[in-house]
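1. With the input below, show me the fold.
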Amino acid sequence: MSVQHASIIRVDHGGLDVGAVGEGVPMTRVQLSRLPGERVLITGGGVEDQLDLAALPAYVRAREDDPAVAPRWVWDDTARWYPPLLAAGVRVARCHDLRLCRRVLRRAPAVDGRLLDGDESAHWDRLGPAAAPAHPTLFAADETSEHLRADLEDARQLAAVAASTEATRLGLLLAAESAGALAAAEMTYAGVPWRTELHERLLTDLLGPRPLRDALPPVLDELVAEVRRTFGAPGLNPESRTDLLDALGRAGVDVPDIRASTLRQVDHPAIEPLLRYKKLAHLFQTNGWTWLDEWVSGDRFRPSYQPAGSSTGRWSSNGGGALSFPVQVRSAAVADEGWVLVVADVAQLEPRVLAGMSRDSALARAAQGADLYQGMVADGAVATRQDAKLGLLGAMYGATSGESGRMVAGLTRRYPAAFALVDEAARAGERGQVVRTLLGRGSPSLGGSWDEEPDGPPSDLQALDRRRRAYGRFTRNFVVQGTGAEWALCWIADLRNRLWRLGGTGAIDRRPHLVLFLHDEVVVHAPAALADDVAAELEQAAAGAGRLVFRDFAVDFPLSISVVSSYGDAGKDKRKAGT
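-> Take a look at the predicted model:
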């Protein structure tokens, strides 16, 4: 079977094929559609063919290994197609995830949504992410959503992008989104190296022996008893907001909530055991023995990521809690013998992104170096680092009162372009308008009668005004957080290819490989001898992501890098400063 070559893709075309597609190497789009009867429809360049499902890994491997072509696999959902290929030992360099990209295009302000309508479009709109199976197998369902035509949807998406006034930026966003989906599947496949015995010892030290099913560990039982005794409330449930507020009220303590930060201000003997209970109960519930049983096997923690799980494009987790990694259990993430964990995080990602997307030269100048906030002090904009942090975070999150509000007012004069960008995003949100990230992701629309004044009592008008201001705060932060997510996607998309080339030969988990991604932090599992090389590739990928997203406007994205055997030691001996 032959597939017609498409146009050459280069970095400046927005294809995000950094170091993967060289000059003169043709890129082919190969669409894969599932068919009933364990068959796959393969299309591209007007050619159609069918293949037995069992033969697909060999087919994909042969084309990935062919130096004369650079296939881009076009499929409905990476989470459905890629895990079985990885299980068969096949690594894919690039893809186009139709589900993720359709979601982007449906919301993108620069796209004519009518170009996405057509055969099966309603099914595409409803298509959700596949859950990562414990033992990946290729497809076995007969529902319409399992047999969507990838070639028809691909043609619609290509036409929608081509007709857009922001085709280059959207092309980069779609490529980054799809590359992120590949990275997510690879991280689940490889897993975080995990020492079960260390985790169990940690739990036993903190909570006591493993309890019977549905029972509390001994330490938690003791803390519950102490809280009840101190409050004089034998039936108190420490998980109940009502019970705790009632107990505090009887003790003469009036608090608006039971958040830990609020309780720490209370002077009562029950508070110390209550706060200890809350902390340890959270550990037991989220990363206790049940979590170990479900998510750790074969000395690997394999979380299930959901790329673009939030409206800003940030990832979420389908399970395992990879994006809320508690400090208490990080010491159980230990590299294999002869390997290390290379941990890199970006210093002040979102303020740097704000400088780049607003093209604010003064803020970009302050961002030169490891600590942007200290750079603002050196620039004479503020007196202290804390003032700088309060002002910038206040601008991005809509602080209008207190110390943050005062700092925002002063910094607006020093960094007018940056502060004007988030202010305009907030005003657009208050008008009920959709805003967009730098590469074109649109914010969700609230719809409804936003511009119509209510006919009811003044309270209705006040409620509408609060709603407008709340959405304005959301859109203010959306543009920065969403663009930060785009930068991070470009970073890991380039990095996964760099790590693959760095490792020589062998499967993904026998080369340096990504094992964890936390918005502005990545963890790479690598042979100890390659630690310095991995650190260099991390920095080069970060610099490259800045050039891809912000083009000719230079913004520094310095990394703090730790090379450790245990993730719990990350940050204690950083290669570069900056927090």
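2. From now on I want contacts and neighbour counts done on CA atoms only, so please keep to that.
-> Will do.
3. Check the secondary structure at L41 for me.
-> The three-state assignment at L41 reads strand, by DSSP: H, G, I helix; E, B strand; the rest coil.
4. Now do the same contact list for it.
-> Residues in contact with L41 (Cα atoms under 8 Å, 6 or more residues apart in numbering) are 31-35, 48-51.
5. and if you look at T312?
-> Per Cα under 8 Å, 6+ apart, neighbours of T312: 441, 443, 478, 481-482, 485.
6. would you turn those residues into TSV with secondary structure and neighbour count?
-> What follows is the contacts of T312, written out as TSV (DSSP: H, G, I helix; E, B strand; the rest coil; neighbours: other Cα atoms under 10 Å):
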residue	secondary structure	neighbour count
R441	coil	29
S443	coil	24
F478	helix	27
Q481	helix	23
G482	helix	28
A485	helix	23
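7. One more sequence to fold, the one below, so I can look at both together:
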Amino acid sequence: MAGGERVAVVPDPVGAGGRLRALTEDGVPAGAVERHPDLAAEVARREAARPPRWVWAATDEVYPWLLERSGTRPARCHDVKLVESLLLGQEGRHRRPRSLGAAWARLHGLPEPRDAPEPGADDQPVLFAADRRHLPPQADPLEALVAVHADQRRRTGAGEHPDRMALLCAAESAGALAAVEMGRDGLPWSATVHDELLIGLLGPRPAGGARPPLLSELALQIQDALGGRPVNPDSPAQVLPAFARVGVLLDSTRSHALRAVDHPAAALLLRYKELSRMHAAHGWAWRESWVRDGRFRAEYVVGGVVSGRWATRGGGALQIPRLLRAAVVADPGHRLVVADAGQLEPRVLAAMSGDPGLARASAAGDLYAALAQDAFQGDRSRAKIALLAAMYGQTSGAAGQLLAVMRRRFPAALALVESAARTGEAGGVVRSRLGRTSPTPSASRLIDEEADLSDGASPDLRAARSWGRFTRNFLIQASASDWALAMLAALRRRLTAIGPEPRLVFFQHDEVIVHTPEALAGAVCEAVTAAGEEARRLVFGDTAVRFPLETHAVECYADAK
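-> Sure thing, here's the model as predicted:
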């Protein structure tokens, strides 16, 4: 993620051409504007000769266009839209639009155009339309890109930790490259296995929009258990009165409410809801929408969550049910290298706080077990509850007593998260290890529906406590995202060095999957381990805390767990 030559890239609105301009590391023009009739070919030529860092308005708009035309996979880029979002956060301006057009307007003291909403799963964004629409007619897109990029470089260096912010910008931009590539390559998906799983769970596929056989059978059983009168299990307005008629009063049909009820209809409804969700979220209709040519092709949204975690535009790529992981099957002669960073957030807390006791526990393969031996008489479950309570701000019940133990035995770790909570309660912001900044509270986000009102606290105080819990966890979760993005960028680079065939096909906050020829699986496993270690050094520096990645080379995703 080091510096070097930068080249600004602006494709033409139509056709295959476009313009380039070489820049210094600071963003100053280092050459004349170049026009190329085949822009993708020129990008490929330069990438093969001496890869620069490509500067463009938005990776998710420009890179698919380049990838489709040349197949070239750039080593590095600077994504203006993603970097602008990070810098706006650093400056306490989270709610400002982040597009190239908006950034250019701010530079010139003009009204800021609003960003276009993220397209939905069924919407296809018009190539480069968002930024071009936001730029006024008198603004040249290449000149605007060069000016905004130079301003971003200046602002990156103006923060409290410019080196960390530069690393975060580079990692976020590298993640954007990987996201496009994973969407294009896709996660191997077996329709045959998927069918077998669905039929085993739901029965044969029904015609039209009818319920699958097992759901229909469960609906009849629920109706019989509730007295025999017709009731639609998908309608709370019908289910709640039906339970009331048999003497069971419910506030809602949510799973936690049903689990507290000792009635046969409740267990049946829980099973119905579980299978109904499977049918709706990952059933036959889902596969027809999202699986093409034996690949599940997700649309990732980099930085889609304020903590830096990714989101998706539909498809549920980050929530593949455990039951359906058997449908993720490597191609013949290939393997899936599945790597999981276990207990990532507790290790982040240990590294950030420098707490010696927690650092010692993190040296073990199972941090919770080591913590239990150190402070909780060997009771792993109590140790886990205590550590999660510290990170998430849980104080009620047994968690409150366990927190007292944590505070005595691991004072530096507790001081870190409690300081973050106090900052949030006061309306302040906290920053991840590399500088991702928490948003400031707004009235609409300070509502905590599950807050304990018995203490008579005022609405303002309850809101402050709610935001304190958010900033407490943001500090850890966002720093975990820093490590995961740095690991992803390092792994992508190392896979490229191995050869063209190992491909990243899945990523979420603590897990990656690489699809690789079987003969290269060992090299890929080594690359994963090295990438995790590189990310540890880059993000956390000289720390004794380790971030082990448990790696499995398997034919089927389900076999890795």
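8. Got a TM-score for the two of them?
-> The TM-score (TM-score structural alignment, normalised by the length of the second structure) is 0.88; 532 aligned residues with a Cα RMSD of 2.9 Å.
9. name the element R314 of the first structure belongs to?
-> If you go by DSSP states H and E, R314 of the first structure is not part of any helix or strand.
10. The equivalent of it over in the second structure: neighbouring residues, count only.
-> By TM-score structural alignment, R314 of the first structure lines up with R309 in the second structure. Residues within reach of R309 of the second structure, counting by other Cα atoms under 10 Å, total 20.
11. Could you do R360 of the second structure as well?
-> Neighbours of R360 of the second structure using other Cα under 10 Å come to 16.
12. got a list of what it touches?
-> R360 of the second structure neighbours (Cα under 8 Å, 6+ apart): V545.
13. So what does R295 of the second structure match up with in the first structure?
-> Looks like R295 of the second structure aligns to R300 there (TM-score structural alignment).
14. do W56 of the second structure as well
-> Checking TM-score structural alignment: W56 of the second structure goes with W75.
15. which residues touch its match?
-> W75 of the first structure neighbours (Cα under 8 Å, 6+ apart): 31-33, 81, 95-98, 150.
16. Mind giving me the ChimeraX select for the contacts of L41 of the first structure, buried ones only?
-> This is the ChimeraX syntax for the buried subset of the contacts of L41 of the first structure, where burial follows 16 or more other Cα atoms under 10 Å:
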select :31,32,33,34,35
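17. out of the contacts of L41 of the first structure, which one sits closest to V224 of the first structure?
-> R34 (54.0 Å; Cα to Cα).
18. Helices - which of the contacts of W75 of the first structure land there?
-> Those of the contacts of W75 of the first structure mapping onto helices are 81, 98, 150, per DSSP state H.
19. List buried members of those by neighbour count.
-> Counted by 16+ other Cα under 10 Å, these give 81, 98, 150 as buried.
20. which one in the second structure is aligned with the last one?
-> Under the alignment by TM-score structural alignment, A150 of the first structure pairs with L145 in the second structure.
21. Could you do L439 of the first structure as well?
-> Under the alignment (TM-score structural alignment), L439 of the first structure maps onto L434.
22. Identify the residues contacting the residue nearest to its match when sequence neighbours are not counted.
-> In space, and not counting its chain neighbours, L434 of the second structure is closest to R164: 4.8 Å by Cα to Cα, 6 or more residues apart in numbering. Counting by Cα under 8 Å, 6+ apart, R164 of the second structure makes contact with 433-435, 539.
23. Looking at these, which is nearest A421 of the second structure?
-> Using Cα to Cα, those come closest to A421 of the second structure at R433, 16.1 Å.
24. wait, isn't that closest one in contact with G541?
-> No: R433 of the second structure is beyond contact range of G541, at 10.5 Å (criterion: Cα atoms under 8 Å).
25. neighbour-wise, which of these two wins?
-> Each of R433 of the second structure and G541 has its neighbours counted (other Cα under 10 Å); R433 has more, 24 against 11.
26. And what about the more buried one, helix, strand or coil?
-> With three-state DSSP as the criterion, R433 of the second structure reads coil.
27. For the stretch 451-579 of the first structure, just list every one of the strands.
-> Assigned by DSSP state E, counting those that start in this stretch, the stretch 451-579 of the first structure shows strands spanning 513-517, 521-527, 559-564.
28. now those as a markdown table including distance to A251 of the first structure and mean neighbour count?
-> Below are the strands of the stretch 451-579 of the first structure laid out as a markdown table (distance: least, Cα to Cα, whole Å; neighbours: other Cα atoms under 10 Å):
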| stretch | distance to A251 of the first structure | mean neighbour count |
| --- | --- | --- |
| strand 513-517 | 45 | 26 |
| strand 521-527 | 44 | 24 |
| strand 559-564 | 47 | 25 |
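29. Now distance to M357 of the first structure too, for the ones you listed, in TSV please.
-> Below are those laid out as TSV (distance: least, Cα to Cα, whole Å):
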stretch	distance to M357 of the first structure
strand 513-517	23
strand 521-527	21
strand 559-564	20
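30. And the ones you listed: which comes nearest A62 of the first structure?
-> Comparing these by Cα to Cα, strand 513-517 comes nearest, at 22.3 Å.
31. By how much does the closest one deviate from the second structure on average?
-> Mean deviation of strand 513-517 of the first structure relative to the second structure after superposition (mean Cα distance after the TM-score superposition for the first structure): 0.9 Å.
32. packing partners for that strand?
-> helix 167-190, helix 458-502, strand 521-527 (3 or more Cα pairs under 8 Å, 6 or more residues apart in numbering; DSSP states H and E).
33. out of these, which comes closest to L280 of the first structure?
-> strand 521-527 (25.7 Å).
34. give me the stretch of the second structure that the closest one matches.
-> Taking TM-score structural alignment as the measure, the second structure aligns residues 511-517 with strand 521-527 of the first structure.
35. Not counting its neighbours along the chain, what's nearest the alignment partner in the first structure of L177 of the second structure?
-> Alignment note (TM-score structural alignment): L177 of the second structure maps to L182 of the first structure. Counting by Cα to Cα, 6+ apart, L182 of the first structure lies nearest to T78, which is 6.7 Å off, once chain neighbours are set aside.
36. any idea where the strands of the stretch 51-200 of the first structure begin and end?
-> 70-75, 95-97, 192-193.
37. Many thanks, have a good one.
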